[in-house]
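In: My questions concern the predicted model and sequence given below.
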Amino acid sequence: MKRQGSAGQGLALLVVLGLGGPLAAVPAAAEEPKAPQVKWGQCPDDVVAEAAPTELRCATVPVPLDYADPEGQQIDLSISRLAAADPDERRGVLMLNPGGPGGSGLALSALLVAQGLPTSVTDRYDLIGMDTRGTGRSTPVSCGFTTDSLYYSNIPPYAVDDAAVTAQAKVAEQAAEQCADNDDGTLRHLTTANTARDLDRIRAALDEETTSYLGYSYGTALGAAYASMFPERADRIVLDSNIGDTHLDRDGLRRYALGMEQTLPDFARWAARRHDSYRLGRTPEQVRASYLTIAGVLDDTPVAGIDGSLFRLLTFSHLFKQSQYPKLAQTWQALREGDRTAARALAPVPEETADGTLSPNDNALTVFLAVTCNDVEWPEDVNTYRRGVTADRERYPLFGAATANITPCAFWPYAPAEPPVKINAEGPRNVLLLQNRRDASTPLRGGKMLREKFGDRARLVTVDDSGHGVYVLGKNSCALNTATRYLVEGRMPTKDTFCRAD
């Protein structure tokens, strides 16, 4: 497939100018940038409402669109601050990222406070949330996906056969072309490396010599990139629910299927204990069989617009939190019984805005595609994905034929401008990795991979729990205490740690 040229394409996960020649390579750790003055003010009304009753202050920080041309076009990053509650105990800033890429983080500090973030942390840190480049209020990007678009999820649909892979290839190609058609030249500059450079610009704008960092899910890739590119400026780094590297590639996406195989048994045990209520099976094995049966029936006869592919995706997403298990069981019931009214009530339906776009879905879909496709080269041959689907359908029957399916990255019109950030194992021992043993989207394998790559710089805390998110978002006291002790006192575990279930 022919790709348009992009900045620095002579160097080896959204963007359109087709410049004739490559630009100079951007240094991994640039010289100390000029620090614009941050002017804190009122947050946008939607952020105020989302953060209530916690009160945040917001600001914008200008950064280069293209770090190879630092004096060229600038874009705005929107950031928020929850100031340290005890100025006498304040030790610096703690930057936050919720994942994605494409997740808005402006109200994340308030969410963590509401979930029980210890006051020993809020006393000592200014909590800095943000919308990363391209996201939300930070000079947002859009591929123009609407309620009529066939592309609705960054996880490909489950392919029941080879013909389904071919059909998805057409959808993926159309999505990539739509992104190119709607691009104003911004998309190609959405990368993990550039976002890590943005973090350092924010640090400088806040007049801090170093920054601490807490990132979840894809936020672990961003944090790993920052700690690798700017080891001398990275203070205490906590990476929670790790994807395994500084980028999401095809292997990383396929690990979602491994995560679902490891996590569904928790739901199956839960449902089996409640068989009299939900009638999904008296044993975990019977519950798993119910899943496969319902999916197969829906492949042939959808209910209320929910086919087998969407059913599998709904199940995957509801495994992120055990609090979602009751709704998932109800959904299985409704679909098994063909109850269209109940199915419509339980299945999420995106709301359409006045201009026909999905908000924030269009923006989130766009940023995810841009960063994922720009970070690393993806295979372009449809047959490569067809073979992967065949293999993973057998290896991971629950979801493998979805996560191995073809994505728009196979047709992305821009080559990566630079190689993906390589993990830097040289530096201070300051990276704490948190990982649940069972996590649908970031299985334990991701934490082990990052631990191995960081070497002695990192320590891994493995939690005998299920779900996506450990620190504060989970309820394990051992993990909570370990991470809090590190953030507050700087006490890193001397060795990898296993936290038993509470």
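Out: Received, thanks.
In: okay, CA-based contacts and neighbour counts for the rest of this
Out: Will do.
In: three-state assignment of the spatially closest residue to Arg457 that is not a sequence neighbour?
Out: Spatially, and ignoring its direct neighbours in sequence, Arg457 is nearest to Arg429 (3.8 Å; C-alpha to C-alpha, 6 or more residues apart in numbering). The local conformation at Arg429, judged by DSSP: H, G, I helix; E, B strand; the rest coil, is coil.
In: dropping in the other structure now:
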Amino acid sequence: MDTRRLLRTSALALATAGLLISGCTGGSSSSGASASAAPGRAAPAAALKPYYEQQLKWRPCGVEGFDCATMKAPLDYAAPGGDSIKLAVARKKATGPGKRLGTLQVNPGGPGGSAVDYLQGYAGIGYPAPVRARYDMVAIDPRGVARSEPVECLSGKEMDAYTQVDQTPDDAAETARLSTSLKDFAAGCKQRSGEVLPHVSTVEAARDMDILRAVLGDEKLSYVGASYGTFLGATYAELFPDRVGRLVLDGAMDPSLPSREMNRDQTSGFETAFQSFAADCVKQKDCPLGDTSAADASLRLKAFFTALDAKPAATGESRKLGESLATTGVIAAMYDEAAWPQLREALTTAMAGDGAALLSLADSYYERESDGTYANLMYANAAVNCLDSPPAFTTPGAVESALPEFEKASPVFGRGFAWASLNCAYWPTPATGAPHRIEAKGAAPIVVVGTTRDPATPYKWAQGLAAQLSSGSLLTYEGDGHTAYGRGSDCIDTAINTYLLEGTVPPKNKRCS
């Protein structure tokens, strides 16, 4: 299991069969100043003028009705007269009827999720029709992600080996192997992507969004960000509060929390989600975890993981299903309750000795293709997370000391989550950001959405962000799964649609179910 903080929206998971998780967070500029210092206002306007005045050359691409273009931005905002970076942009024009409201930028989270894929696979065709009628729907793959000069780290075979490393080491030798795998991963990123690696922070991605806003002719930014996309949106609001239009931050992150606390919170979040799954599972005829209680189901799953640690299950291919991949498969299904039947079936066959279905769930999480290649999601995720905030832990000994608190947060997943939090310890580029409150004083009203049993972005994070933002308004969904917009709640969708179309903020402390 690799629990770098992959906080992608479940809508994208439904569209692309990818489901995600954890690591480090924060916000920074490449010059070393924290986002709280608002580095976005420090760069000379004259040096940035060519970027803000560039003309995009649109061309048909991908799905019918979509156009694509390439936008340039400074590689290093501290030296905007230097090298540039090319960023992929996609658009679907407003369909009408009704007066066009401008551009709505969207981001699915990650960090590392492709916004272009999200637009073409879901948002541009699946967002409510009234929203698509009046906004041009636009997405930009953040720097280092997908089509925007992607970070690369390992070959497919190397990544296969990496995902199978035991992330619940039982002795010094296994701990050493885990540390070595994390070091090799980081070294591979430096070797293959050393030039871009220091310049993929969330602050820089937010500044790219402002260039796109200007190039598209919008005075204000309208935006829907999910999961990590909420941190990206909040960072934009901090940098450019006077340019905030209508912002929806769904499945919110709390930027004030240090990495260790965030990882522990997320461990609790997945435990809450699993308990919800388990309580439902024991009521089903096909539940492989028994028919008594959620507590017993947890014990059975933990025993199953322990058995796989000793003897991995066959999968019909050279890779076997060990504890790490099995845990990843279970975690992946926690993002959306619609995946629970699939998880019950996968666990049933895995417990009978055939791990193929559970391996498939893990592969969807890692975005592994059938030919053995991987998307750059995991690489970009680590690059952004490790640049945005100092690591949760810097040594294996520090992880050992923290195991009790993580296992208390989740008896089933705690050890794996704690050890996975070591991932930024060996990163070749020092963190340039730090946890801090985001207030965005002077910004227009911002809607923050939280789901009460969200596994990847616990509800209290949404409460925290809404309280920090000077103009934040909390909208609550009482339910399961990751994020809320477009997931079946008419109450949530109506509230957000009304805000996006009319500018009317939901009533204070509005709750939906």
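Out: Received, thanks. From a predicted model like this one, the values you see are computed outputs, not experimental measurements.
In: follow-up on the earlier one: check whether the residue nearest to Arg457 of structure 1 really touches Arg451, as I assumed.
Out: No: Arg429 of structure 1 sits out of contact with Arg451 when judged by C-alpha atoms under 8 Å, with a separation of 11.6 Å.
In: shared neighbours of these two, anything?
Out: Taking C-alpha atoms under 8 Å, 6 or more residues apart in numbering as the criterion, Arg429 of structure 1 and Arg451 both touch Ala458.
In: More neighbours: these two, which one.
Out: Arg451 (24 against 17; other C-alpha atoms under 10 Å).
In: The more buried one pairs with which position in structure 2?
Out: Aligned by TM-score structural alignment, Arg451 of structure 1 pairs with Ala466 of structure 2.
In: swap in Gly41 of structure 1?
Out: By TM-score structural alignment, Gly41 of structure 1 lines up with Arg59.
In: And for Gln174 of structure 1, the neighbour number?
Out: Here the number of neighbours of Gln174 of structure 1 (other C-alpha under 10 Å) works out to 17.
In: Give me the aligned partner of it over in structure 2.
Out: Checking TM-score structural alignment: Gln174 of structure 1 goes with Asp184.
In: try Leu487 of structure 1
Out: Per TM-score structural alignment, Leu487 of structure 1 is aligned with Leu500.
In: Burial check on that match, number of neighbours?
Out: 25.
In: what's the distance between it and Gly245 of structure 2?
Out: 9 Å (C-alpha to C-alpha, to the nearest Å).
In: picking up where we left off before, how about the match of Arg451 of structure 1, nearest residue that isn't a chain neighbour?
Out: Gly472 (4.6 Å).
In: Roughly how far does the one you found sit from Ile438 of structure 2?
Out: Distance from Gly472 of structure 2 to Ile438 of structure 2, by C-alpha to C-alpha: 10 Å.
In: shared neighbours, these two?
Out: Contacts common to Gly472 of structure 2 and Ile438, judged by C-alpha under 8 Å, 6+ apart, are Leu465.
In: quick one, strands of the stretch 151-300 of structure 1?
Out: 211-216, 234-240 (DSSP state E, counting those that start in this stretch).
In: again, but for the stretch 1-150 of structure 2
Out: 59-60, 67-74, 84-92, 102-107, 135-140.
In: which helices and strands sit right next to the first one?
Out: Yep, that's strand 59-60 of structure 2 we're talking about. With contacts taken as 3 or more C-alpha pairs under 8 Å, 6 or more residues apart in numbering; DSSP states H and E, strand 59-60 of structure 2 sits against strand 67-74.
In: Could you check how far the strand it packs on is from the centre of its chain?
Out: In terms of C-alpha atoms, centre = their mean, to the nearest Å, the centre of strand 67-74 of structure 2 is set 22 Å apart from its chain centre.
In: what stretch of structure 1 does that strand fall on?
Out: Counting by TM-score structural alignment, strand 67-74 of structure 2 corresponds to residues 57-64.
In: Ok, stretch 233-253 of structure 2 next?
Out: Counting by TM-score structural alignment, stretch 233-253 of structure 2 corresponds to 223-243 in structure 1.
In: And Cys386 of structure 2, what's its match in structure 1?
Out: Match for Cys386 of structure 2 (TM-score structural alignment): Cys373.
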